[in-house]
Structure formats: C-alpha cells, structure tokens
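*Asks:* coordinates only, sequence not included:
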C-alpha cells in the first residue's frame, strides 16, 4: 500500500514545498525564505530538525522513499549519514541512515559550494507490532530530505491532535542538534519528551541572528511556550556591536509579543564556550586542525576590541539579563535563564566541546535533562508555578492548554 507524503502527515514543520522528487519540509515559512539571501540559513532551515512523520497504522512493515542531501566539507573527515528514527507509541523502535541522494560539497576556506544530484534511497522498518499504533519517523536533524512516499502493509492515517502543549524553540546549531546522536537525541527533543510537549524546533545552525523574519515566523506560529537561545551566532559572525544588539533584542521580543502577548517566553543566554567567553568573533576554522583531517574552530577576534563594542559571550549574557529585567516589570510572562546553568565550567572540565564550539551526544543529553528540570518542573517558566527563584506567574493568567 502506497501513501504519498503530504503535509498532514508531518509535525514540526512550518511549511512544505512540493518538488519534482517529493515533499520538502521547511522550518521557516515561504515569506521568511523569500527575504533571506544567506546560503547557510537556507540550508539550515531545510534540514528538518524536530520534524517527524506521524501516523496511525496497524502495519508491520513501513518503508519511506527519501532523497537526502549529504554535506561534504573539503579537506575534513566524511560526515556520517543522517539518522532517521522510528518511534512506536512514543518508544524507540528502530533507526536507519539513507545512502545515496544528493551531495553538497562545501569549501571551508572560501565558502564555495558544488551540488551533485544522486539517486533516492528507501528506508525499511520491519517487525512492527501488528496492532493499531502511533508511528513517528523523526527526520535527520542535520541532513535535508525530500520525502516521496510511504509503503506499508496496512492503511495509514494522520495522528490526531493529542492536545499537548506546543513548545517553539529558536537557537543556534546546538539547538538544531549539532553533535547529537540522532534527531530524538538533540537537547530540545530530549527536553520536549521529558516535558510532555510537542516540539517546533527553530534551531538554525549559524543563523540565530535576530533576523526580523525569524521573529515574525515565531510570532505567527501557534505555540503555548516559546524559548530563545541567543548570542553565540552573533559572536561567530561578528555581526553587530553592543549598540545594535540591545535594540535588536528588544525588537525581536516586541515582534513575538505581537502574536503571543501572554505566552510564557524564556530567554536563554549562551552556554559556556571557552574560546569566546572574553574573545570576540569572528569564529574561524582551525586550519592546522583541518590539515590534520580534524574539524575544529578558533576565535579570530582580539579581546581588546571589546572596548569598541565588539560582542563576547560575557557581554551578551550581561546585556540579555539586563533587558529581561527591564522588560519583566511590564511583562509577567517573560523569563531568563543563564545558559551556563545548562552547560558551565564544571561541565566543560568533564565534557569539553570536541570542536571547541559544539557539544557531543552525552552533553546534549545533559543539557536536555537540565533544561527540562529547570523549565518544565514545578515552579519553572513552563511548569505550573512560575520561574525558579524568580517570581510566580500571576494567578489565573496562565495561557490555557
């Protein structure tokens, strides 16, 4: 039995595009994509982190035809295939990688790219229980995939709305899942599972840059909870100075509040990243490491440039805390979390960032578990009683589920 992949079978995507080879999920809407001219953001938003097929079926065999896009960095080690994870009634039931597909070759030194078209791949999951069940196929968090058809030995219908709260999260490549073991093992996916919420992941590798079109996408996305992890990409790209940063954050929050005036909104400052704590960007590839076949990053700025307004993670944390304190006087649904509570100095001593910028799989789990404990627990900003050690949410004003 063949079922075309259609938008009603997808969760976590803000838009879809019908291509000549299937359905391409997008994590930014068409209007935002039309206003973007950056190739890195275009690639990141098309990588379906947090996006999953969700359907009910009694099938014992499920096949998915997909066209993945493999990234190759010239001079760097080969990247592993993206992972597709199967869940049955919310529990892991299989995982697979898709061979074949297209190849995108990127030159780290120049940014030049070359795209080669390849054949589609078929994923097969067999031995599933022969009863009616909810099935999810989580798509790779770091590999674009055009989805064609499902083949099953029993009919497929979309999963009905479970009535769970929707959590929309925006952040950098760490939020997208760089370094995670798979799509359900990114820290936002882990936190969402622990918090019992439906995830919309707007983690955009290299592109958490306070873009107005991203703020409008969040404004227009139905959500019961919103979080923003801001800062590291602004340092990576050396995009703005302190003078511009504060007003840009205010504008980003103002836009979101146009559509979500009473939604719990959590601003998370950067995780610890030793190379950029007190050294501005830009971030550069470590060419010595690349020549040895390793991908590693370094801070290319000068600490003395902080005096002229260049941003470091320390500066950004202080400014974000100040902005939230200022706005909280009139916004009782706004909260702040220092990112070092999720990953700080003690964590870096035992679980250092392998490439000096991104966490590994164990660290993703630690961050996800800590976020869930801080945000979704009793007294947390997404829990039943307000922010931890901060202030309680006004009685009777919680947004209905």
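*Replies:* All right, it came through fine. Since we're looking at a predicted model, the values are computed, not measured.

*Asks:* please make it C-alpha for all contacts and neighbour counts, starting now.
*Replies:* Fine.

*Asks:* got the buried residues for stretch 150-164?
*Replies:* By 16 or more other CA atoms under 10 Å, the buried positions in stretch 150-164 come out as 150, 151, 152, 154, 156, 158, 159.

*Asks:* list the contacts for the fifth one?
*Replies:* It refers to residue 156. 3, 55, 56, 57 (CA atoms under 8 Å, 6 or more residues apart in numbering).

*Asks:* which one of these is nearest residue 203?
*Replies:* Using CA to CA, residue 55 is the member of the contacts of residue 156 that lies nearest residue 203, at 24.6 Å.

*Asks:* separation between the closest one and residue 318?
*Replies:* 45 Å (CA to CA, to the nearest Å).

*Asks:* equivalent analysis for residue 308, please.
*Replies:* Taken as CA to CA, the span from residue 308 to residue 318 is 17 Å.

*Asks:* for residue 228, same thing?
*Replies:* Counting by CA to CA - residue 228 and residue 318 are separated by 16 Å.

*Asks:* more neighbours: which of these two?
*Replies:* Neighbour count, other CA atoms under 10 Å: between residue 228 and residue 318, residue 228 has more, with 22 against 12.

*Asks:* dropping in the other structure now:
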C-alpha cells in the first residue's frame, strides 16, 4: 500500500543556493538573480531583466538522507509569436556529484514576445511541482540545478528527511561572463551548458553571468564582477556587440579597458581570461544588427541573418574578426603590466571544422553536442597544466 512521505518543509534561503548574486522575495517565494539589485536598477532593458533572472548555473545544494524530494516552483517561460514552441526548462538532480534525475515543472507563466515589434505580454499560470522520488538511502549531497532558460520563483522545498547545508568542499570559484551561448542557449540541460561542463571537469564552483543578448560591456556588470568573490575570472566578448550593433570600434576598445579596469579593482591578481567569440559565419566579416529570418519558419526553424553591410567596417562597425583583432592586441598591451591576464581565441572552442560538422542550427547558437565539445575544450585549454586556470597559476 502506497503511503505519502512525512514531508519536512525547509525554507529556501541564500545558504542553500549557489550561483546567484541576489535573492528577491516575491509573493510566491524567492526569485534568484544573477545580477545584484543595484545593477538591475541601472538598466531598464527587458532583455537583460529576463536573462539575468533566468538562473543559469544556479543550484540548490544541501545534505540529506531523504529518498524523496519535491520542489514547488513558478516558472516564466518565454515564447515567440509565430515561432515554434521553445522546449521546457529542465531541472537536473545530482546525488554525490552524479546525475540522478531530470524533470520539468508544469504550469507557470508565459512571456509572449513579438520579435517584429519587440513587445511582450505575460500570461499568468499556476505554480508547479518537480518530484524526485526513489532516491538511494543514506546521507548524500544533493544539487538541484535550475533551468537556464526559465525565470524561476522557488516556492517550497519538501523532503522526507531533514536538510542541512552541504559542507564547503574548498573548491575554487570560477566567475564567468558571456552571451547567450555562455548562458546556455540550446544546451540539453543546466549541467550541460558549456560553462557547467567545463566547471565540472575543472573541479571548480561556477558562477555563471552568461546573459543572453546582454554581454555588452555594461559598467554595472563589471562592478558586479568586481564585488563578487572569485578565484578565477573569464569574460567572453563579441557576438552581442555585433548582433545588437551597439557601438563602433572607437568606443569598443576604451570600453573593454574600462570593463577590465573595474574587475581589476576588486581582483588585482586573479587569473583573468579574455575570450573572443566562437565562429559565427554570418558575422565574421559582416556587421550587425542580426535580424530574424522567417524563411524556414514553416519547417519549424527560426534562424537569423546579418543585416549589416561588410563595407560599413570602414566606418568603424564591428564584426567578429574586427573584435578578435582588437581584443588580442588589447590583451597583449595590458599583459605587459598584468601577468595574470590571458587571451583565448573563441574559435579554438568552435571553429571552421566544427561548423562543418556541427553547424549552428539558427546560425548563431550552438546545439547540445556543440556545448559538450566547447565545455571539453575549454577545460582542456584553461584548467590543464600550464593553462591560465591551472592550479599553479590560480590564486
């Protein structure tokens, strides 16, 4: 005869969460944020607000003898008018570091975005529950990684045995900032975004400030990184500056200097890795902005195209190759006085041969297999002996 567990409800506090920089109280529970309130107050952009509240890399971490876990959550899922439905977000359950379950939450809100006008409308929905029954007996360390592609309000955590914070394993903390690719776009699950995979292989704790559409050298992001404790730092720069057509080369180079200067105010000697964009054929030599390409929508595919003109490079418009040249020269210049500053060409993570084998499905974002390849390669390049994040270099 089936009997319901004797549930214990544990308050969800900052002590149970890793990867978030702020925790907002809501009418339903708590909402993890990846930018602090002061940073959020300095920009009214809806894309940034959506991206930073999608908890990429954020996870509940605790120790328990529970064999059943339930998590009530209210998701806000993004949908695009006229486009195929986006896949549901996935919750990854890790037990003692190994994947032990995957679930999605039902219900929730839908943020409907019209890409032709930029307007958005929220359609409300109910709180849902993610259930992980049948876990092994005995005390264990549990991690529940939240979906990278859904804004998440955590409502209640229930277990059939007491919960306590997991012990500090003494791992180094890697703080990473990048675009939607770092955010996780089109990865299979939250633990298989390329930064999460690289962090696992490197044996480090990840704080992922990959912000879809919002890796734009914003000063408030640099200040958030300056003020966040970290042992290793990386900044991936390129694609968002091109596909938003945000600035020209004259503004770009000083903006990068300023971004790095701000980080260095809080982390003067921390290994700091500047990474340029992975290969993106539509923008290698053609400026932005990017525009939606609806020509294959009937086949269920939304793609992107470059709306700029290669001739506009003469006027200072940015392309990925222009940015790579500027970044490599800038890092070389600064490294004369900053021996802990490094540069990595993003095409070493995903280049021409990779594109031939694993083309970008929408012409900008990698698929799940490419995330795995990028995570493996970053770990091999950054964390291996002699790499910028190797144990002998890390502070």
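*Replies:* Arrived safely. Just so it is clear, the structure is predicted and the values come from calculations on it, not from any experiment.

*Asks:* if we can go back for a sec, list the members of the contacts of residue 156 of the first structure that persist in the second structure.
*Replies:* Retained in the second structure by both residues aligned by TM-score structural alignment, their matches' CA atoms under 8 Å are the following of the contacts of residue 156 of the first structure: 3, 55, 56, 57.

*Asks:* helices along the stretch 51-200 of the second structure, start to end?
*Replies:* Ranges of helices in the stretch 51-200 of the second structure, per DSSP state H, counting those that start in this stretch, are 180-183, 194-202.

*Asks:* before we move on, what about the stretch 251-400 of the first structure?
*Replies:* 287-291, 313-328, 345-350, 361-375.

*Asks:* redo those helices as a markdown table? Include distance to residue 41 of the first structure.
*Replies:* Formatted as a markdown table, those follow (distance: least, CA to CA, whole Å):
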| stretch | distance to residue 41 of the first structure |
| --- | --- |
| helix 287-291 | 23 |
| helix 313-328 | 22 |
| helix 345-350 | 28 |
| helix 361-375 | 22 |
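
*Asks:* please identify the most buried of those helices.
*Replies:* helix 361-375 (a mean of 21; mean count of other CA atoms under 10 Å).

*Asks:* where does it end up in the second structure?
*Replies:* Aligned using TM-score structural alignment, helix 361-375 of the first structure spans residues 368-382 in the second structure.

*Asks:* who's in contact with that stretch?
*Replies:* 186-188, 192-199, 201-202, 348-350, 358, 387-390.

*Asks:* likewise for stretch 189-206 of the first structure?
*Replies:* Contacts of stretch 189-206 of the first structure (CA under 8 Å, 6+ apart): 12-13, 27-28, 40-41, 44-45, 49-51, 164-178, 183-184, 188, 233, 236, 365, 368-369, 371-372, 376.

*Asks:* can you give me the end-to-end span of it?
*Replies:* 19 Å.

*Asks:* check stretch 136-148 of the second structure too.
*Replies:* Termini of stretch 136-148 of the second structure sit 27 Å apart (CA to CA).

*Asks:* against the first structure, where does that stretch fall?
*Replies:* Going by TM-score structural alignment: stretch 136-148 of the second structure matches residues 129-141.

*Asks:* buried set for that stretch?
*Replies:* For stretch 129-141 of the first structure, using 16+ other CA under 10 Å, the buried residues are 133, 134, 135, 136, 137, 138, 139, 140, 141.

*Asks:* quick check: the nearest residue to the fourth one once chain neighbours are set aside vs residue 127 of the first structure, distance?
*Replies:* Counting by CA to CA, 6 or more residues apart in numbering, residue 54 is the residue found nearest to residue 136 of the first structure once chain neighbours are left out, at 4.5 Å. Separation of residue 54 of the first structure from residue 127 of the first structure (CA to CA) stands at 18 Å.

*Asks:* which one of these two has more residues nearby?
*Replies:* residue 54 (23 against 11).

*Asks:* I figured the more buried one was touching residue 162, is that so?
*Replies:* No: the criterion here is CA atoms under 8 Å, and residue 54 of the first structure misses it with residue 162 at 11.6 Å.

*Asks:* quick one, what contacts the counterpart of residue 3 of the first structure in the second structure?
*Replies:* Aligned by TM-score structural alignment, residue 3 of the first structure pairs with residue 10 of the second structure. Residues near residue 10 of the second structure by CA under 8 Å, 6+ apart: 156, 157, 158, 159, 163.

*Asks:* mind doing that once more with 6 Å?
*Replies:* residue 157 (CA atoms under 6 Å, 6 or more residues apart in numbering).

*Asks:* and what of residue 56 of the second structure?
*Replies:* residue 148.

*Asks:* for residue 166 of the second structure, see how far away it is.
*Replies:* 20 Å.

*Asks:* residue 358 of the second structure too?
*Replies:* In terms of CA to CA, residue 358 of the second structure sits 39 Å off from residue 166 of the second structure.

*Asks:* which residues in the first structure does the longest strand seen in the second structure match up with?
*Replies:* The longest strand of the second structure (DSSP state E) is strand 69-80. Residues 62-73 of the first structure are matched to strand 69-80 of the second structure when aligned by TM-score structural alignment.

*Asks:* the strands in the stretch 201-350 of the first structure, which residues?
*Replies:* 225-229, 265-268, 283-285, 297-299, 334-337 (DSSP state E, counting those that start in this stretch).

*Asks:* my bad, the stretch 1-150 of the second structure
*Replies:* Along the stretch 1-150 of the second structure, counting by DSSP E, counting those that start in this stretch, strands occupy 8-10, 17-18, 22-25, 30-33, 59-64, 69-80, 91-95, 98-103, 109-113, 120-123, 128-132, 140-145, 150-159.

*Asks:* those: which one's closest to residue 251 of the second structure?
*Replies:* strand 30-33 (29.1 Å).
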